[in-house]
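Undergrad: return atomic coordinates for the entry below.
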Amino acid sequence: MEEKVLLDLIYKSIQESAREIQQALGRPPSSATREEAIKQFAMLKAAKKRHV
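TA: Sure thing, here's the model as predicted:
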């Protein structure tokens, strides 16, 4: 999978998860930042390198 596509999917997933959690807690929704998605992607990429 291309890095850009994966990054976009992670970003969308973070946003959806944040919305679901905030709704469950009764808080107003806010979106995850692109920087958070980039950090998550870097973490996943590093973990993949360690396990290959």
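
Undergrad: rest of the way, CA atoms for contacts and neighbours
TA: Fine.

Undergrad: for the chain, what spans make up the helices?
TA: Secondary structure of the chain, counting by DSSP state H: helices at 3-25, 34-51.

Undergrad: just the ones you listed: most buried one?
TA: Highest mean neighbour count among the helices of the chain (mean count of other Cα atoms under 10 Å): helix 3-25, with a mean of 14.

Undergrad: same for that one, what does it pack against?
TA: helix 34-51 (3 or more Cα pairs under 8 Å, 6 or more residues apart in numbering; DSSP states H and E).

Undergrad: to compare against the first, here's another:
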Amino acid sequence: MPLLFVEVFLHLVQTPLIHRSQGHHIFNFLVKLKFLIRFLFENVLCVGLI
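TA: Have a look, this model is predicted:
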């Protein structure tokens, strides 16, 4: 799980740099970040309940 988090995080960080020409890359980054945080939060909650 930590390795997956690192890979996704690096992907999210590199994406805006690669697609700098896109004007909405910041918005996409925030959307992905919000989804990632919600995904991790739900996983932590499930693991905590178990």
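
Undergrad: so after superposing, what's the score?
TA: Scored against TM-score structural alignment, normalised by the length of the second structure, the superposed chains reach a TM-score of 0.50; 27 aligned residues with a Cα RMSD of 1.5 Å.

Undergrad: and F29 of the second structure, what's its match in the first structure?
TA: Mapped onto the first structure by TM-score structural alignment, F29 of the second structure lines up with L6.

Undergrad: which parts of the strand or helix carrying V8 of the second structure are buried?
TA: Taking DSSP states H and E as the definition, V8 of the second structure sits inside helix 2-18. For helix 2-18 of the second structure, the neighbour count (16 or more other Cα atoms under 10 Å) marks L12, P16 as buried.

Undergrad: tell me what angle it forms with helix 25-49.
TA: Helix 2-18 of the second structure and helix 25-49 are oriented at 170 degrees to each other (axes from the mean of the first three to the mean of the last three Cα atoms, to 10 degrees).

Undergrad: which residues touch helix 2-18 of the second structure?
TA: H25, I26, F29, K32, L33 (Cα atoms under 8 Å, 6 or more residues apart in numbering).

Undergrad: how about 6 Å then?
TA: H25 (Cα atoms under 6 Å, 6 or more residues apart in numbering).

Undergrad: next one: that helix to chain centre, how far?
TA: Here helix 2-18 of the second structure shows a centroid-to-chain-centroid distance of 7 Å under the convention Cα atoms, centre = their mean, to the nearest Å.
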